[in-house]
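> Build me a model from this:
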Amino acid sequence: MPAHHRSSRYGRYAGGPDPLAPPVDLSEALAAVSEDVMAGYSPEEAMREFLRRGGRGREGLDDLSRRVHQRRRDLLKQHRLGGTLDEAKQLLDKALRLEREQFLRDARMDPMDRSFREMQLDGLPRSTAAAVSELASYDWQSDSAREAYEQIKDLLGREILDQRFAGMKQALENATDADREAVAEMLRDLNELLEKHGRGEDTDEDFQDFMAKHGQHFPEDPQSVDELIDTLAQRSAAAQRMLNSMTPEQRQELMQLSAQAFGSPDLMAQLGQLDANLQALRPGEDWSGSERFQGGEGLGLGDGTGVLQDIAELDALADELSQHHEGANLDDLDLDALARQLGDDAAVSARTLAELERAMRESGYLQRDQDGDLRLSPRAVRRLGKSLLRDTAQRLSGRPGARDTRLAGAAGEPTGATREWQFGDAEPWDVTRTLTNAITRTVAEGGDAGRGLRIDVRDIEVAETEARTQAAVALLVDTSFSMAAEGRWVPMKRTSLALHHLVSTRFRGDRLQLIGFGRYARDLRIEELTSLPPRREQGTNLHHGLLLATRFFRKHPSAQPVLLVVTDGEPTAHLLPDGESWFSWPAEPATLRATVQELDRLGRLGAQTTFFRLGDDPGLERFLLRMAERVDGRVVAPDPADLGSAVLQEYLDARSKDADDADPWG
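Now for the predicted structure:
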């Protein structure tokens, strides 16, 4: 067939992570982590929580842990021990049946001899092990019966070896005496190597010689004597746990039967020595544990040991997935073990979570502060603020899907900066940037810019403008514990982030000060406010917050002062002359008097004031209405979910009064 007619067949890539797969999307992870940080989690805890929950359409660590524990329960419910004893009993019953059938067929057999043999068989002990031992010197009349009896010894030998060397049961099926002697020689050489290693006298050449001679018995292909010991010790310990899991009667029966294995006491002696060597070299393995099997499917010694190894591997996976130990990260997950136990899909889910964790740490969205604690970086805060501003704008406009709130100033002078055109923009085009973008795109798409240009909407950039009037905005947010207790903590932070992003990116001439007030008030950077945890402290010190707002406005005397206050409770604290906070509930007249006096000072500065009342407290409603009347301000009572749009609307309304009545929303 000509080469160009050859067909190709394609399948799922199986060489590890798909090299053509797109990089992990951090947007969902960042949003989830940021939301939990604003609720009071540390960034480290928030990231762990996201990894536990997983994302949309993606398993998390909790899902994988549930599957691991379910797999463990299923193994215990499906199986029971004693399969080798059952099989040995079946072979013994078969041998006795064939022998008795031979008595009936052999007419020349001496009646006295037949009677004696029948009595001998009828008088065998009920114990399979004791019966097998008693028949060791029996002179079988039926060749088929003798063969079935010899199969018991062969079965026991293969099962006992399979406990220590996975796959040995199948490898030695129909084995010859030479095959068995080769195994016995391997055991002698192995014990000699392990004993030398225990004394520190072995060399790498000793290991290489052993593997060259007996490597076919070790499909795991260990590369050093320590790897060989690890592999053997894990399986030997699992074999011991299987014996521990048996009933005392099963253990006794098995030990008696084991003496018949291959009819070779030397084999059992070598295996006993192997177990002793391994336990001495790896005492940290679990040699004393046990499990309670409850199922109906009998397990042979080799298969049962394999199941105990699976259970140990599942326990290790459960510990890795819990991520509880210090310094834990998802790169520690054994993906091969996860694929073995739960399938390739589980390994893919775990790998994706590990990539997300690694990408979050390396992306710059999380960074260590001076104390070594993990925090949201300024980059993460900007990205979060942009997202929150977009959501708030949609609520404010009432037109989902409308253009982003990419606001520069309104009806003012160009700032010198440009940005991508968005639907609804009325700003003038930046012709130079637009043409440059068109040329760059045309060349990148394989076109010839010298033969003409076709401008695409993606090429257009518009000039940003500065608002004509500068504003100084003080956003006071209540940080008392009631805000967190009543579910208003996160909406307050989301509002602050959205306003901060709007001012810092679209009204750059304005100045914004975030002020939190609880028992005391303090100026807050946006990064501090974002990660501020709720504190169980009493006091709503609006007086102190207003003092800080007054100080801020006086630093910007040429700017229009805008005061925005978010609170869910009446003032219960005020600042004393010595700087201490005085708390009293119900509020004392002195607290109310100090708060009102400071508000009056702000009124004389010309501050445009809006109070945002959260909750339905009638006392708070009356108090804020009276406060607003004193300074010709307003009271707004939004739902917490609409707090952001309410605050942004008040800010924009306050600006528009001194910006030629321009509408910054377009």
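
> Could you use CA atoms for every contact and neighbour count after this?
Noted.

> and the closest residue to Ser480 other than its chain neighbours, what does it touch?
Leaving out its chain neighbours, the residue that sits closest to Ser480 by C-alpha to C-alpha, 6 or more residues apart in numbering is Gly518, at 4.5 Å. Residues near Gly518 by C-alpha atoms under 8 Å, 6 or more residues apart in numbering: Asp478, Thr479, Ser480, Phe481, Glu537, Gln538, Gly539, Thr540, Asn541, Leu542.

> Now with 10 Å, please.
477-482, 535-542, 544-545, 571-573 (C-alpha atoms under 10 Å, 6 or more residues apart in numbering).

> mind checking the SS state of Arg80?
strand (DSSP: H, G, I helix; E, B strand; the rest coil).

> Tell me if I'm right that it and Gly296 touch.
Yes: with contact defined as C-alpha atoms under 10 Å, Arg80 and Gly296 form a contacting pair (5.7 Å).

> how about the strands in the stretch 401-550 of the chain?
Assigned by DSSP state E, counting those that start in this stretch, the strands in the stretch 401-550 of the chain fall at 413-420, 461-466, 471-478, 511-517, 521-524.

> between these, which gets nearest to Ala607?
strand 471-478 (9.2 Å; C-alpha to C-alpha).

> So for the strand or helix carrying Phe553, what gets flagged as buried?
Element membership for Phe553, per DSSP states H and E: helix 542-555. By 16 or more other C-alpha atoms under 10 Å, the buried positions in helix 542-555 come out as Leu542, His543, His544, Gly545, Leu546, Leu547, Leu548, Ala549, Thr550, Phe552, Phe553.

> Please give the structure of this sequence too, so both can be compared:
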Amino acid sequence: MADLSGGRRRRADDYSYGAYVDGPDPLAPPVDLRAALDKIGKDVMEGSSPQQALRELLRQGMKNRRGLDDLARKIWQKRRDLQRDNRLDGTLQEVRELLAKALGQEREALARQQGDDARFREMELDTLPGDTGGAVRELGKYDWQSSDARETFQEIQNLLGKEMLDQRFAGMKQALENATPEDTERIREMLDDLNALLAAHAAGAETAAQFGDFMSEHGEFFPEQPQNVEQLIDLLAARSAAAQRMMNSMTPQQRAELAQLSQQAFGDPRLAQSLSQLDSQLQGLRPGQDWSGSGRFDGDNPMGMGEGTRALEQLGQLDSLAEQLSQSYPGARLDDIDLDALGDALGDQARADVQELADLERELRDRGVFDRADDGSLRLSPKALRRLGESALKDVADQISGRRGERETRRSGASGEPTGSTRPWAFGDTQAWSVPRTLLNAQLRRAGGDENVLDVSDVEVIETEQRTRAVVALCVDTSWSMVQDGRWVPMKRTALALHQLISTRFRGDALQLITFGRRADKVELGELIGLEGAYVQGTNLQHALMLAGDHLRSQPDAMPVVLVVTDGEPTAHLEPDGDFAFSYPPDPRTVRATLVELDKLAGRRAAISFFVLGDDPRLASFMDSLARRCGGRVIAPDLDGLGAEVVADYLRTRR
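As a prediction, this is how the structure comes out:
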């Protein structure tokens, strides 16, 4: 084997390891779709719409993935640094320095001369205008006596020409470093041809052939290689508008000085005239460009006209990126973000972050996480609700197992006769394993390249006949206090966990979700998860128990189970005429109406459990009296343990 270490063997301590710096980390973990769905689900349960929850996820990002807000902050920081570190008078400063140098050289030469002519010239220099633009304009007609001073003054003229061209044409200043008079004449010819082309295009003439001839003759000045007149105009208008914004950002005195200096570009006012004509045509062809904007630059680093224009152009690009990242305009999409511009501004990792967010959004939509409601809005799909239920049930299972050291969830009919079919093992299953199916699954997985001998995903258990069925009503308090005291999301996660358990482990059981505030309603899981908290007073337990009784009567041969989650005494009830009455403290009529419905459930031998949230002694005493009346139970869980208590109580009741 070839020795690649330069003739010596490398030791282990010759190597060092660090963060991957050449763009996005190729070994970075993929975005966790389940974690993304959990975050969206939490926001939806707190009252956000699915669309808002998705937008919030994209704004905040995920673990190890920056969100749009963080990238926007980086953009604004870069914008602030650009303005804080630089100023726009670099060309004026350089012209002043060259002017002082030229005048010093000329005065030295005149001091060595005798005669009135030399004294007259000295007086002429002494009476030059005080502003730089006016002095340079006057010296354009001056007969220099010093060859060094003449060359220095020509530097001023060449500098002005290069800077003015560099404002409109990328890289022109560098290309003109060693320019000859013939080169500057070719530039003037290019500007004349360009103005003629734009004038013809503005007049509506067919300019395809003229554009082709122009690019054949002058294409070297356009490294971007536009393919048609429109692309050429877009390119030039963006630069021209940035040049105008740079001028707008200067003081009136600085603008006046530059206006005078522009007439001395290359010692010929024709360049300034051609560029002025070009700017005017471009503004007419692209009025939508920002021609009136400006920026404040307060730094110490002086920028020339070309640099200043590029800085204003960069500011415009940063502003555009900030708007794209904000996604705050109608119809905004992640596809709107210019990834190339973002990469140029913040690096390849920023580009990768947005691309991954776009992939995540696309995958969430493609995987059927969202459905369209009748009004066109997004809502969580049944598939998404199942995933959220799995997550909620897993948390509950972990709590139950950790608290009791055993698994309490059981399959419907676990003690019955085998049906001959099998199914994948799931948390809580107590049935016997199907050894042939389990071993077959393991063998098939290993044939695919997995080296694990046996995995939990291989296990299948034997289905048994159903022995008992339950009809279950979960009544959850949706009064404002549940929202106000942080009980809204735990309540919804409890419903998710119980719904998931029954729909996957006890499919024969019939679960009905019932919400009760000022009134009670039977709701589907998706309605409950998307339910927004509203400031409505009332805790109508009577109506909830009435609807629970209706549900129990629909399954007369099943075991009746009623689970009530609440944080307040009954303060509302249904009147005989159908209206809802509210009173706090509770009216005796409300209490009597509630007891009537409770007695009906007790008469059906329903197993009733009350899960009381909060530490109100009066509420605890009242619920104890209800439980004694119906032979039920009162459980006072903390918020984190609410789901585990409800699920465990349901399982205990079934057994």
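
> give me the stretch of structure 2 that the next helix or strand along the chain from the helix holding Phe553 of structure 1 matches.
Proceeding N to C from helix 542-555 of structure 1, the next assigned helix or strand is strand 560-567, under DSSP H and E. Counting by TM-score structural alignment, strand 560-567 of structure 1 pairs with residues 559-566 of structure 2.

> Stretch 70-79 of structure 1 now?
Mapping stretch 70-79 of structure 1 onto structure 2 (TM-score structural alignment) gives residues 77-86.

> and if you look at stretch 303-315 of structure 1?
Against structure 2, stretch 303-315 of structure 1 falls on residues 307-319 (TM-score structural alignment).

> For that stretch, which residues meet the burial criterion?
For stretch 307-319 of structure 2, a neighbour-count test (16+ other C-alpha under 10 Å) marks 307-319 as buried.

> quick one on the thing from earlier: narrow the contacts of Gly518 of structure 1 to those that are buried.
Buried, going by 16+ other C-alpha under 10 Å: 477-482, 538-542, 544-545, 571-573, out of these.

> quick revisit: now the strands of the stretch 401-550 of structure 1 in a markdown table, with distance to Asp202 of structure 1?
Putting the strands of the stretch 401-550 of structure 1 into a markdown table (distance: least, C-alpha to C-alpha, whole Å) gives the following:
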| stretch | distance to Asp202 of structure 1 |
| --- | --- |
| strand 413-420 | 71 |
| strand 461-466 | 74 |
| strand 471-478 | 72 |
| strand 511-517 | 70 |
| strand 521-524 | 66 |
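
> and of the ones you listed, who's closest to Leu648 of structure 1?
Between those, strand 471-478 lies closest to Leu648 of structure 1; by C-alpha to C-alpha that is 10.9 Å.

> still on that earlier bit, list residues touching both of Arg80 and Gly296 of structure 1?
Counting by C-alpha under 10 Å, 6+ apart, Arg80 of structure 1 and Gly296 have no common neighbour.

> more neighbours, the two?
More crowded of Arg80 of structure 1 and Gly296, by other C-alpha atoms under 10 Å: Arg80, with 20 against 12.

> which residues sit in contact with the more buried one?
Contacts for Arg80 of structure 1 (C-alpha under 10 Å, 6+ apart) come out as Ser245, Met246, Arg292, Phe293, Gln294, Gly295, Gly296, Glu297, Gly298, Leu299, Gly300, Gly304.

> is it true that the fifth one touches Met246?
No: look at Gln294 of structure 1 against Met246 with C-alpha under 10 Å: they stay out of range, at 11.6 Å.

> and the gap between Ala620 of structure 2 and Leu595 of structure 2?
As judged by C-alpha to C-alpha, to the nearest Å, Ala620 of structure 2 and Leu595 of structure 2 stand 16 Å apart.

> ditto for Phe153 of structure 2
Here the criterion is C-alpha to C-alpha. By it, Phe153 of structure 2 lies 103 Å from Leu595 of structure 2.

> out of these two, which sits in the busier spot?
Using other C-alpha under 10 Å as the criterion, Phe153 of structure 2 and Leu595 rank with Phe153 on top: 24 against 18.

> The more buried one is in contact with Glu138, isn't it?
No: with contacts counted by C-alpha under 10 Å, Phe153 of structure 2 stays clear of Glu138, the gap being 11.8 Å.

> Need the counterpart of Thr434 of structure 1 in structure 2.
In structure 2, Thr434 of structure 1 lands on Thr438 (TM-score structural alignment).

> Now its match: closest residue in space that isn't a chain neighbour?
According to C-alpha to C-alpha, 6+ apart, the nearest residue to Thr438 of structure 2 is Val459 (4.7 Å).

> now Arg454 of structure 1
Ala438 is the one closest to Arg454 of structure 1 (C-alpha to C-alpha, 6+ apart), at 7.2 Å.

> who touches that neighbour in this structure?
Thr432, Ala444, Ala449, Leu453, Arg454, Ile455, Asp456, Val457, Arg458, Asp459, Ile460.

> give me every residue that touches the fifth one.
By C-alpha under 10 Å, 6+ apart, Arg454 of structure 1 lies in contact with Leu435, Ala438, Ile439, Thr442.

> List just the nearest of these to His214 of structure 1.
Nearest member of the contacts of Arg454 of structure 1 to His214 of structure 1, counting by C-alpha to C-alpha, is Thr442, at 67.1 Å.

> Perfect, that will be all.
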